[in-house]
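Peer 1: Make a model of this:
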Amino acid sequence: MSYENLAVEEKSGIIRLTINRPQSLNALNQQTIAELERFFGTDYAGRTDFHGVILTGAGDRAFVAGADIKEFLAVAEQGNGREMAERGHEVFFLIENFHRPVIALINGFALGGGCELAMACHLRVATEAARFGQPEVNLGIIPGYGGTQRLNQYIGKGKATELILTGKMIDAKEAERLGLVNYALPAAEAEDKALQLLQAIATKGPVAIQESIRAINAYYAQGDGYIAEAEAFGRTTATEDFREGAAAFVEKRPAAFKGK
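Peer 2: Predicted coordinates for the structure are as follows:
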């Protein structure tokens, strides 16, 4: 499984996935989108022998500084803007619905498509140097990879509308205050925090983690997640993991989950 624009490292059950285009501030071109689609939709979609993914950008200047503007211009000339946005939606949904937790480690600019990519991840840890924004209106377009929807979900309609309509950029601490990121930390601490989160999640029931992700996302996908929650609860109570988890609780010992 080789990639042109992604670097993959695996250690102790945690995969570090790096957008590796530092010369372009890791801008999302269509090749990178295609590789993200392959990683989350095919190559790792059926694997259960890992705990989670840390998604980051190469270098110390940018997570993903946006999309490839030259490609945008070509798409505009061809009249394929809607198709481009729909493809981005499909790929980012793969990340949002991935069966293992995906944590964005945001180590610099996360603008436009980069902010949208971070929001598609399950959790976000930012370095204090990180900067966030949806500046598409400066180009005369709007966010097209889910920004108008997910930003609302994380920080509320009023503030999301302000940031999208002004194209304003905010720093990591403001993003943490607003709820856009879970943690904003010094660079030396941010990666440790991402690892700690995945290590903590790794001690829980894998089926329960997958079903929790599915139920949480159902509210936003369907407008009512209660049915999805009840169905997911029913599935988890029928698992070997639940029987093991309950037994471990009664016996006051760590659970040995098998993901079944």
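Peer 1: switch to C-alpha atoms for all contacts and neighbour counts from now on
Peer 2: Noted.
Peer 1: Point out the other helices and strands that whatever helix or strand residue 124 lives in packs with.
Peer 2: Assigned by DSSP states H and E, residue 124 falls within strand 123-127. Applying 3 or more CA pairs under 8 Å, 6 or more residues apart in numbering; DSSP states H and E, we find strand 123-127 packed against strand 102-106, strand 183-185, helix 187-202.
Peer 1: Nearest to residue 216 among these would be which one?
Peer 2: strand 102-106 (14.3 Å; CA to CA).
Peer 1: here's the other one to compare against:
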Amino acid sequence: MKYENVLTHSDNGITTITINRPSKLNALNKATIKELHEAFKEADIDKSTRVILVTGSGEKAFVAGADISEFADYSVSQGAELASQGQALLFDFVAHLSTPVIAAINGFALGGGLELAMSAHFRIASENAKMGLPEVSLGVIPGYGGTQRLPQLVGKGRAFEMIMTAGMISAEQALQYGLVNHVTTLEDLMPLTEKIAEKIANNSSVAISAAITAINAGYEDGENGYDEEITQFGKCFGTADFHEGTQAFLEKRKANFPGK
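Peer 2: Got it, this is the predicted structure:
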């Protein structure tokens, strides 16, 4: 599928999705959010895709925020609908994909950009990256899951400070906070991300999908993460991947997971 604001590339089980609006610092507008939904959906359905990477084009920004011009004159009901539709279409959608998603943050990740990165299963940043949720400086709050995912990742106090001050933190601060897993040079960002993705791709995609479901359950209201873990653990015993993995271990050979 061809997109106007998104580039996709697949190689060796890894699909890279690049937000491509360099003149707007890759800001998210409605069209881009819709295209990203389709790109993630297409990659998730593709059985050859074992890992999805998401990044921004250029060397300045992952995503520098939302396109404010689109909603500056919205009413209360329109604002609520914007957040509801955006969360369902992209941010929650990404967080609950069965395929692991890694965000490669290659510059500014602000507002909706940081919220997109936080929707990924984990994040890797380049040294020049700056992250923040500046929405209160515009008289609004994060609306794409930022008030929920940021405290889960960095703790309540740090999330309050970041949101209330509307400030940015450096890549190194983000690493200290646990917001990102690794920091590297801009030149090494994609090679490092791809190296980690390759390690993931070597493992059972079925088991990884089950782990995503179990981990997410622990952060959702009304869900018991321990119960979900037991359920998913049991289901693994009925998969071809479990049979292959255990047999390979017993036979002292490398597993060749069928992905089912």
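Peer 1: May I see the buried residues of the strand holding residue 124 of the first structure?
Peer 2: 123, 124, 125, 126, 127 (16 or more other CA atoms under 10 Å).
Peer 1: helix or strand for the residue lying closest to residue 203 of the second structure once chain neighbours are set aside, which one?
Peer 2: In space, and not counting its chain neighbours, residue 203 of the second structure is closest to residue 257: 7.3 Å by CA to CA, 6 or more residues apart in numbering. Per DSSP H and E, residue 257 of the second structure falls between elements, in no helix or strand.
Peer 1: now do residue 209 of the first structure
Peer 2: helix 206-222.
Peer 1: For that helix, name the packing helices and strands.
Peer 2: helix 226-237.
Peer 1: what sits up against the helix it packs on?
Peer 2: 207, 208, 211, 212, 214, 215, 216, 218, 219, 242, 243 (CA atoms under 8 Å, 6 or more residues apart in numbering).
Peer 1: Could I get the full set of helices for the first structure?
Peer 2: Along the first structure, counting by DSSP state H, helices occupy 30-38, 69-78, 81-96, 113-120, 147-155, 157-166, 172-178, 187-202, 206-222, 226-237, 240-251.
Peer 1: Looking at those, which one is packed in the most?
Peer 2: Using mean count of other CA atoms under 10 Å, the stretch among the helices of the first structure with the largest mean neighbour count is helix 113-120, at a mean of 27.
Peer 1: Also compute the angle for that helix relative to strand 123-127, please.
Peer 2: 130 degrees (axes from the mean of the first three to the mean of the last three CA atoms, to 10 degrees).
Peer 1: before we move on, the earlier item: would you turn the helices of the first structure into a markdown table with distance to residue 50 of the first structure?
Peer 2: Shown next, in a markdown table, are the helices of the first structure (distance: least, CA to CA, whole Å):
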| stretch | distance to residue 50 of the first structure |
| --- | --- |
| helix 30-38 | 17 |
| helix 69-78 | 35 |
| helix 81-96 | 16 |
| helix 113-120 | 20 |
| helix 147-155 | 27 |
| helix 157-166 | 35 |
| helix 172-178 | 28 |
| helix 187-202 | 9 |
| helix 206-222 | 10 |
| helix 226-237 | 20 |
| helix 240-251 | 17 |
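Peer 1: My understanding was that residue 103 of the first structure contacts residue 126; is that so?
Peer 2: No: under the contact definition of CA atoms under 8 Å, residue 103 of the first structure does not touch residue 126, with a separation of 10.2 Å.
Peer 1: Could you check how far the closest residue to residue 180 of the first structure other than its chain neighbours is from residue 179 of the first structure?
Peer 2: Excluding its sequence neighbours, the residue lying closest to residue 180 of the first structure (CA to CA, 6+ apart) is residue 154, at 5.5 Å. Using CA to CA, to the nearest Å, we find residue 154 of the first structure at a distance of 6 Å from residue 179 of the first structure.
Peer 1: quick one on the thing from earlier: dump the buried residues of strand 123-127 of the first structure into JSON lines; add distance to residue 4 of the first structure as well.
Peer 2: Putting the buried residues of strand 123-127 of the first structure into JSON lines (distance: CA to CA, whole Å) gives the following:
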{"residue": "123", "distance to residue 4 of the first structure": "26"}
{"residue": "124", "distance to residue 4 of the first structure": "25"}
{"residue": "125", "distance to residue 4 of the first structure": "25"}
{"residue": "126", "distance to residue 4 of the first structure": "25"}
{"residue": "127", "distance to residue 4 of the first structure": "26"}
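Peer 1: if I look at the residue nearest the centre of the first structure, how far off is residue 93 of the first structure?
Peer 2: Per CA atoms, centre = their mean, the C-alpha nearest to the average position across the first structure is that of residue 121, at 1.2 Å. Between residue 121 of the first structure and residue 93 of the first structure the computed distance is 9 Å (CA to CA).
Peer 1: returning to what we had before: Serialize the helices and strands packed on strand 123-127 of the first structure to a markdown table and add fields for distance to residue 28 of the first structure.
Peer 2: Below are those laid out as a markdown table (distance: least, CA to CA, whole Å):
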| stretch | distance to residue 28 of the first structure |
| --- | --- |
| strand 102-106 | 15 |
| strand 183-185 | 23 |
| helix 187-202 | 22 |
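Peer 1: Out of the ones you listed, which gets nearest to residue 131 of the first structure?
Peer 2: Ranking those by proximity to residue 131 of the first structure (CA to CA) places strand 102-106 first, at 8.6 Å.
Peer 1: After superposing, tell me the mean distance of the closest one to the second structure.
Peer 2: On superposition with the second structure, the mean distance recorded for strand 102-106 of the first structure (mean CA distance after the TM-score superposition for the first structure) is 0.7 Å.
Peer 1: Can you give me the buried ones in that strand?
Peer 2: By 16+ other CA under 10 Å, the buried positions in strand 102-106 of the first structure come out as 102, 103, 104, 105, 106.
Peer 1: now it: how far from the chain's centre is it?
Peer 2: On the basis of CA atoms, centre = their mean, to the nearest Å, strand 102-106 of the first structure sits 6 Å off its chain's mean C-alpha point.
Peer 1: Which residue in the second structure aligns with residue 166 of the first structure?
Peer 2: Using TM-score structural alignment, the partner of residue 166 of the first structure in the second structure is residue 165.
Peer 1: can you pull the contacts of that match?
Peer 2: Here residue 165 of the second structure is in contact with 134, 136 (CA under 8 Å, 6+ apart).
Peer 1: Apply 10 Å and report the result again.
Peer 2: 132, 133, 134, 135, 136, 137, 159 (CA atoms under 10 Å, 6 or more residues apart in numbering).
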